[in-house]
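Asks: sharing a model that was predicted from the sequence below.
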Amino acid sequence: MDPIEAAIEEIKSLPHDQSFTFSEIARKHGVVRSTLIRRYKAITEPCTVKAVKQHALTPDQEIELVAWINRQNEKRLPPLRRLVQN
């Protein structure tokens, strides 16, 4: 498990009436305090999640597009740019 995720899980597992500081938990897990705070408050997200959200196509759409292009190639029809964009 990612150290930041482990730190967030520890914070969530604490009783609501128990006090804590982000500094002590960040130090315990070896993470940067400001990053821990931003991730805990959902201000930022992991790079991998952000990268997936920036894709124009979902993984299923991408698979379907590749299959369509392969079918076009089998028919000896070039996949025209405007057709691929549609």
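Replies: In hand now; what should we look at?

Asks: drop to CA atoms for contacts and neighbour counts, all remaining ones
Replies: Will do.

Asks: which element is residue 8 on?
Replies: Assigned by DSSP states H and E, residue 8 belongs to helix 3-13.

Asks: so which bits of that helix are buried?
Replies: For helix 3-13, burial by neighbour count (16 or more other Cα atoms under 10 Å) applies to 4, 7, 8, 11.

Asks: what is whichever helix or strand comes after that helix packed up against?
Replies: Downstream of helix 3-13, the first helix or strand assigned by DSSP H and E is helix 22-29. Helices and strands touching helix 22-29, as assessed by 3 or more Cα pairs under 8 Å, 6 or more residues apart in numbering; DSSP states H and E, comprise helix 3-13, helix 33-40.

Asks: okay, one more to line up with it:
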Amino acid sequence: MDPIDAAVEALKSLELGGPPNISQVAREYGVERSRLSKRYRGVQGTNTSRAEKKQLLNTTQEKQLLQYINKLYIQGLPSIREIIRNFAAEIAY
């Protein structure tokens, strides 16, 4: 587990006893206090969630695109970039 994720979990477990000391937990886990605070408050997400927001296709749409490419391959048709781009645009909207 990433140290920042472990620190966030530790903060969540400390919530029951009152407001947690973010600076102390940040020192214990060796992470930046400001980064931990933002992640704990939900202001800053993970790199994965940020990357998912930038994607043009969601996971289901990506699977559909892969199935389409495999279908082209099985039929012996070349998976031309233009064909794939058109199909991706069709399923994206």
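Replies: Yep, that arrived. Worth saying up front: this structure is predicted, and the values here are computed from it rather than measured.

Asks: re the thing from before, quick check, nearest of the buried residues of helix 3-13 of the first structure to residue 79 of the first structure?
Replies: Lowest distance from residue 79 of the first structure to the buried residues of helix 3-13 of the first structure (Cα to Cα) belongs to residue 4, with 44.4 Å.

Asks: now do the contacts for the closest one.
Replies: Counting by Cα atoms under 8 Å, 6 or more residues apart in numbering, residue 4 of the first structure touches 29, 31, 36.

Asks: now those in TSV, with neighbour count and distance to residue 70 of the first structure?
Replies: Output for the contacts of residue 4 of the first structure, formatted as TSV (neighbours: other Cα atoms under 10 Å; distance: Cα to Cα, whole Å):
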residue	neighbour count	distance to residue 70 of the first structure
29	16	48
31	16	46
36	21	45
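
Asks: list the ones among those that the second structure also has?
Replies: Compared against the second structure with both residues aligned by TM-score structural alignment, their matches' Cα atoms under 8 Å, the contacts of residue 4 of the first structure retain 29, 31, 36.

Asks: the last one matches what in the second structure?
Replies: Same thing as residue 36 of the first structure. Residue correspondence to the second structure (TM-score structural alignment): residue 36 of the first structure is matched to residue 36.

Asks: and that match, how far from residue 8 of the second structure?
Replies: 7 Å (Cα to Cα, to the nearest Å).

Asks: residue 32 of the second structure too?
Replies: Applying Cα to Cα, the value for residue 32 of the second structure to residue 8 of the second structure is 12 Å.

Asks: same check, this time on residue 43 of the second structure
Replies: Residue 43 of the second structure is 13 Å from residue 8 of the second structure, by Cα to Cα.
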